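Participant: Sequence first, then the predicted structure:
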Amino acid sequence: MAAKPTLTNRIVYSFELFEQVLARGGTLTIVVALLALSWLNSPWAASWLYLWENPLTITFGKFSIAKPIGFWVQQVLLALFYLALGLELKRVLRVGELKERPDMLFAIAAALGGMLIPAALYLYLAPAAAQAGWSVVATAEAAAVLALLALASNSLSLSLRVFLSSTAIMQGIASLLLSVILYTSIQNLLALSVATGVFGLLVVLRALRNRSMWLYLLLGLVMLVSFLLAGVQGAVAGVLLALVIPIHSRVLEEDFVTTTDTIMGQLHALRMMKRPEPGEEIEEDFQAAAHTLRVNCTESLSPLRRLQRKLLPWAAYLSLPLFALAYVPFAYNSFAWRDLLGPVPMGIFVSLVLGKPLGMLLFAWLASLTGIVRIPASVHWGQLTGGTLLMGAGFMLSLFQGQQVFSATEQLTLVKISIYAASAVAGLLGLLVLAVAGKTKDLPHTQV
């Protein structure tokens, strides 16, 4: 029986890898969230509380931060997740599937509608004391969307998947930055100055075409710690670092193809000269050629793709699941069911389930009337309707925003439950509409 081939014989594009890893991470996060709920409501609930409230101190020069472990999960590990999201969005918009202006503008218009309409609906329904909660419904999460799309069908249009993933990332990053700008109270101006200076240095390094990945990461870490000392969410450092990572390779495509063809020609010539018996390999020549190709491939990858390839599994399989373990649970006996009908929980539920898809579809339709945008290839409005419904199911980043706004209030448990309920309803409705809308084949993939 022939051995199962282990080599890939087709080009695998960046989005496919991003989609696979993030969808698996989203699925793992849902499983961990259910386990966390069981843990907190079990006889071992005290161990859960002890784990996340246990302090951990990190020292940076003469400054030090002593915070619970849960704080580091929220501020540091989610910074890693936002870095991975920022890298993917930069790739998609600069050289990827949305690099053409009509495609980019269509996605931006839909993302804007998916923020403004649910935020406006929430502000209309919520009391004045809870107005800052608009960020809970303005955000979206690509991991949950991609995990649900994987359940919908493997044959759904690539264009639809890219569009939904990209608009979710846009909403997640934009809502984060807006909430930080509007509601952050600076605790240390010196630390904020250091963080700003480090970002300026990163911009200069990018302008000088510096490609030392370790230097970017080291300065990014300094920027992260400085932001934390200043009282700014660590996720901002992840977004800003993604902005400056170089996206282009220093190796020309023609040189890569020519060099690869030359090496393969040399290996083929060696086989012809040595004429190995059937089943016999010229091991040393074969391994030397494979190693040379590997070195050339690594050198040919852009810094953005190298960093994304290394960090994405950590972001998907560590950051989100640990955040779910630390912040998803709530005690079943800590609320009254009638309180779920209050203006804040209902505002969140209605805004995520109805406001988000209506906003995305409305703004996408209005943008299409201008003639300067382009609906994704092989996607029809029925699929867009189902996909935009799924956008209300991104419970992790909504919960992240909810933690920032309601952490010191009695509303937090109600906010959590309303987010989970909205995610479940939006996810089920989206999958149902996608099943009814049918499936279409994608056009040939010809991205850079």
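Facilitator: That came through, no problem.
Participant: drop to CA atoms for contacts and neighbour counts, all remaining ones
Facilitator: Noted.
Participant: List the contacts of the nearest residue to residue 213 once chain neighbours are set aside.
Facilitator: Nearest non-adjacent residue to residue 213, counting by C-alpha to C-alpha, 6 or more residues apart in numbering: residue 303, 6.8 Å away. Taking C-alpha atoms under 8 Å, 6 or more residues apart in numbering, we find residue 303 in contact with 211, 213, 245-249.
Participant: Pull out the buried members of those residues.
Facilitator: Using 16 or more other C-alpha atoms under 10 Å as the burial test, the contacts of residue 303 include 211, 245-248 as buried.
Participant: In JSON lines: those, plus distance to residue 133.
Facilitator: Compiled in JSON lines, the buried ones among the contacts of residue 303 are given as follows (distance: C-alpha to C-alpha, whole Å):
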{"residue": "211", "distance to residue 133": "40"}
{"residue": "245", "distance to residue 133": "32"}
{"residue": "246", "distance to residue 133": "35"}
{"residue": "247", "distance to residue 133": "35"}
{"residue": "248", "distance to residue 133": "39"}
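Participant: I'd assumed residue 382 was in contact with residue 433.
Facilitator: Yes: in this structure residue 433 lies within contact range of residue 382 using C-alpha atoms under 8 Å: 7.4 Å.
Participant: Look up how far residue 221 lies from the residue nearest in space to the middle of the chain.
Facilitator: With distances taken as C-alpha atoms, centre = their mean, residue 85 lies nearest the centre of the chain, 3.6 Å away. Applying C-alpha to C-alpha, to the nearest Å, the value for residue 85 to residue 221 is 17 Å.
Participant: Outside of stretch 413-433 itself, which residues are in contact with it?
Facilitator: 148-149, 152, 328, 330, 334-335, 339-340, 344-346, 348-350, 352-353, 382-383, 385-395, 398-399, 402, 406.
Participant: And for stretch 119-137?
Facilitator: Contacts with stretch 119-137, where a contact means C-alpha under 8 Å, 6+ apart, come from 115, 118, 138, 175-176, 179, 343-344, 346-348, 350-352, 355-356, 397-402, 405-406.
Participant: Would you mind listing the buried residues in it?
Facilitator: Within stretch 119-137, the residues scored as buried using 16+ other C-alpha under 10 Å are 119-123, 125-126, 130-137.
Participant: first vs last residue of that stretch, how far apart are they?
Facilitator: End-to-end distance (C-alpha to C-alpha), stretch 119-137: 6 Å.
Participant: Then stretch 327-334?
Facilitator: With C-alpha to C-alpha as the measure, stretch 327-334 spans 15 Å from end to end.
Participant: Just checking the distance from that stretch to the centre of its chain.
Facilitator: The gap between where stretch 327-334 is centred and where its chain is centred comes out at 26 Å by C-alpha atoms, centre = their mean, to the nearest Å.
Participant: Then stretch 55-67?
Facilitator: The answer for stretch 55-67 is 28 Å, by C-alpha atoms, centre = their mean.
Participant: More neighbours: which of residue 433 and residue 382?
Facilitator: Just comparing residue 433 and residue 382: by other C-alpha atoms under 10 Å the higher neighbour count belongs to residue 433, 19 against 14.
Participant: Please report the distance of the more buried one from residue 439.
Facilitator: 11 Å.
Participant: putting a second one here so we can go through both:
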Amino acid sequence: MLKTLIWRPFQRLVDFASGSATGGLVLMAAALLAIIVANSTLGPLYFDLLNRHMGPLSALHWINDGLMAVFFLLVGLEIKRELIDGELATNRLRVLPGLAALGGMLMPAVIYLAVNHGDAASMRGWAIPSATDIAFALGVASLLGKRVPLSLKAFLAALAIIDDLGAVIIIAAFYTPHINLFYLALAIAVVVALAGLNRAGERRLWPYLALGCVLWILVRSSGVHATLAGVATALCIPLSDEAGRLPSNGDCTHSPLLRLEHALHRWVPITVLPLFGFANAGISFAGLGMSQWFASTTLGVGLGLVVGKLIGVFGTAWLAIRLGWAEMPRGASQVQLFGTALLCGIGFTMSLFIGTLAFPDHPELQDEMKLGILAGSITSGIAAWLVFKAIANRSLSLSPSVPVESPHK
């Protein structure tokens, strides 16, 4: 009886809070709370706690290197599922979101580099505006309801998944300062062992997760960012059941990957991501003037998210459709595609994460980066909201009015 009265309502609350719309709002609330705390009398305590060491790492590093590995584990699971049995399972399905994601990563980087040309320190942040925040973007899309067609929500989800894959590659290729070959070789051996478990038909999760923890230690010791251990572990976890059958109708009973993905989906959006947002979004406005708001790093990130994502995603998608390489998502218009491209300019979690890697020893650049992310993401979100609201109002105004017959006729 006690379990029924307490545990089940708690489970329902968790399910509701981890939904795409609510999860985005929780992340937004955490970021806002961080800004409020950082600019209150609790500000010194906030920054002191984040920098306080707990064993070999500071609290901030435990969050960014440790907890975020769980987020990257979830990202890896989503990427593998979508590529094998989802929105990216065939070449035809991959064309439009793939090209749009590529354009959406290249154009923000080009704009950022153009704004920061000649500043070697700032130019390290070229990848910051290239990342779309899947939780925020899909959260806003969900809040817009039926104004955003289901086909465009699927397009946005697929694009964000490819975007995350691109961000993982960028982190591995461009933000690894040094490599210890001994530990890297040991990490590769563990990945081979994980792949061997898959080939041997192991369907229990604990051996994969145990080796994943070992892999995290070795990857971090190698100099490659530790969170990539989460992605590598995820890609080795089997999607199929013992007989090699893929899950049908979302049934996760016999699929290790889906079981873990569903479990993480319930907790990561309401624990890991808000904690990451709270720890990284805090910026003190004390001493910040117009020079910081109009600094090249701030402008590069902000313009990259708002203008670069719009041009890259919409322009590439429009061109691909125009050339006949891909089809417009079913039931969607070009204006709705334009609004969806604006949603892609909401870059928060991954953008902040890349920013911490780009400027580890430049706190002033980190502040400017955060200002750019906040300004660019808010502008993109509001602009997308206004576009879809205008579409809905126009559709309503163009709807034919039905005359009501008088009952006395």
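Facilitator: Looks like it came in fine. Bear in mind that the values here come from a model prediction, so they are computed numbers and not experimental data.
Participant: Got a TM-score for the pair?
Facilitator: Here the TM-score for the pair of chains, by TM-score structural alignment, normalised by the length of structure 2, is 0.85; 376 aligned residues with a C-alpha RMSD of 2.5 Å.
Participant: rewinding a little: list the ones among the contacts of stretch 119-137 of structure 1 that fall in helices.
Facilitator: Counted as lying in helices by DSSP state H, out of those, are 115, 118, 138, 175-176, 179, 343-344, 346-348, 350, 356, 397-402, 405-406.
Participant: Can you give me the distance of the aligned partner of residue 396 of structure 1 in structure 2 to residue 374 of structure 2?
Facilitator: Mapped onto structure 2 by TM-score structural alignment, residue 396 of structure 1 lines up with residue 349. Applying C-alpha to C-alpha, the value for residue 349 of structure 2 to residue 374 of structure 2 is 11 Å.
Participant: ditto for residue 66 of structure 2
Facilitator: 24 Å.
Participant: repeat for residue 197 of structure 2
Facilitator: 43 Å.
Participant: Looking only at neighbour counts, state which of the two leads.
Facilitator: Between residue 197 of structure 2 and residue 374, counted using other C-alpha under 10 Å, the more crowded position is residue 374 (21 against 18).
Participant: and that one, what element?
Facilitator: helix 363-398 (DSSP states H and E).
Participant: and the contacts of stretch 413-433 of structure 1, which are buried?
Facilitator: Buried, going by 16+ other C-alpha under 10 Å: 148-149, 152, 328, 330, 340, 344-346, 348-350, 352-353, 383, 385-395, 398-399, 402, 406, out of those.
Participant: on that earlier part again, grab the nearest non-local neighbour of the match of residue 396 of structure 1.
Facilitator: Closest to residue 349 of structure 2 by C-alpha to C-alpha, 6+ apart is residue 133, at 5.8 Å.
Participant: what residue of structure 1 matches up with that neighbour?
Facilitator: Using TM-score structural alignment, residue 133 of structure 2 sits opposite residue 141 in structure 1.
Participant: tell me the contacts of that match?
Facilitator: By C-alpha under 8 Å, 6+ apart, the contact list for residue 141 of structure 1 reads 168-169, 172, 391, 393-397.
Participant: preserved in structure 2, out of these?
Facilitator: For these, the aligned pairs still in contact in structure 2 (both residues aligned by TM-score structural alignment, their matches' C-alpha atoms under 8 Å) are 168, 391, 393-397.
Participant: What about the residues you listed, which are in helices?
Facilitator: 168, 395-397.
Participant: Including distance to residue 46 of structure 1, could those go into TSV?
Facilitator: Converted to TSV, those look like this (distance: C-alpha to C-alpha, whole Å):
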residue	distance to residue 46 of structure 1
168	36
395	25
396	24
397	26
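Participant: nearest to residue 255 of structure 1, of these?
Facilitator: Of all those, residue 255 of structure 1 sits closest to residue 168, with 36.4 Å by C-alpha to C-alpha.
Participant: Now do the same for that closest one: its match in structure 2.
Facilitator: In structure 2, residue 168 of structure 1 lands on residue 160 (TM-score structural alignment).
Participant: Residue 41 of structure 1 and residue 335 of structure 1, how far apart?
Facilitator: 13 Å.
Participant: cool, and residue 23 of structure 1?
Facilitator: Taken as C-alpha to C-alpha, the span from residue 23 of structure 1 to residue 335 of structure 1 is 32 Å.
Participant: Tell me the spacing between the aligned residue in structure 1 for residue 50 of structure 2 and residue 416 of structure 1.
Facilitator: When structure 1 is aligned by TM-score structural alignment, residue 50 of structure 2 is paired with residue 52. Distance, residue 52 of structure 1 to residue 416 of structure 1, by C-alpha to C-alpha: 18 Å.
Participant: In terms of neighbours, single out the busier of the two.
Facilitator: A count of neighbours by other C-alpha under 10 Å puts residue 416 above the other of residue 52 of structure 1 and residue 416, at 24 against 19.
Participant: which residue in structure 2 lines up with the more buried one?
Facilitator: Residue 416 of structure 1 maps onto residue 370 in structure 2, by TM-score structural alignment.
Participant: corresponding residue for residue 110 of structure 2 in structure 1?
Facilitator: Checking TM-score structural alignment: residue 110 of structure 2 goes with residue 120.
Participant: in whichever strand or helix holds that match, what counts as buried?
Facilitator: Element membership for residue 120 of structure 1 (DSSP H and E) is helix 101-125. By 16+ other C-alpha under 10 Å, the buried positions in helix 101-125 of structure 1 come out as 102-123, 125.
Participant: Mean deviation, it versus structure 2?
Facilitator: Following superposition, helix 101-125 of structure 1 is found to deviate from structure 2 by 1.0 Å on average (mean C-alpha distance after the TM-score superposition for structure 1).
Participant: Just the angle for that helix relative to helix 343-350, thanks.
Facilitator: Helix 101-125 of structure 1 and helix 343-350 are oriented at 150 degrees to each other (axes from the mean of the first three to the mean of the last three C-alpha atoms, to 10 degrees).
Participant: quick one: helix 101-125 of structure 1 to chain centroid distance?
Facilitator: With C-alpha atoms, centre = their mean, you get 18 Å for helix 101-125 of structure 1.
Participant: For residue 382 of structure 2, what is the corresponding residue in structure 1?
Facilitator: So, by TM-score structural alignment, residue 382 of structure 2 is matched to residue 428.
Participant: How about residue 265 of structure 2?
Facilitator: By TM-score structural alignment, residue 265 of structure 2 lines up with residue 312.
Participant: Report how many residues lie close to the residue lying closest to its match once chain neighbours are set aside.
Facilitator: Distances taken as C-alpha to C-alpha, 6+ apart put residue 84 closest to residue 312 of structure 1, at 5.8 Å, once the chain neighbours are dropped. Residue 84 of structure 1 sits with 26 neighbouring residues when counted by other C-alpha under 10 Å.
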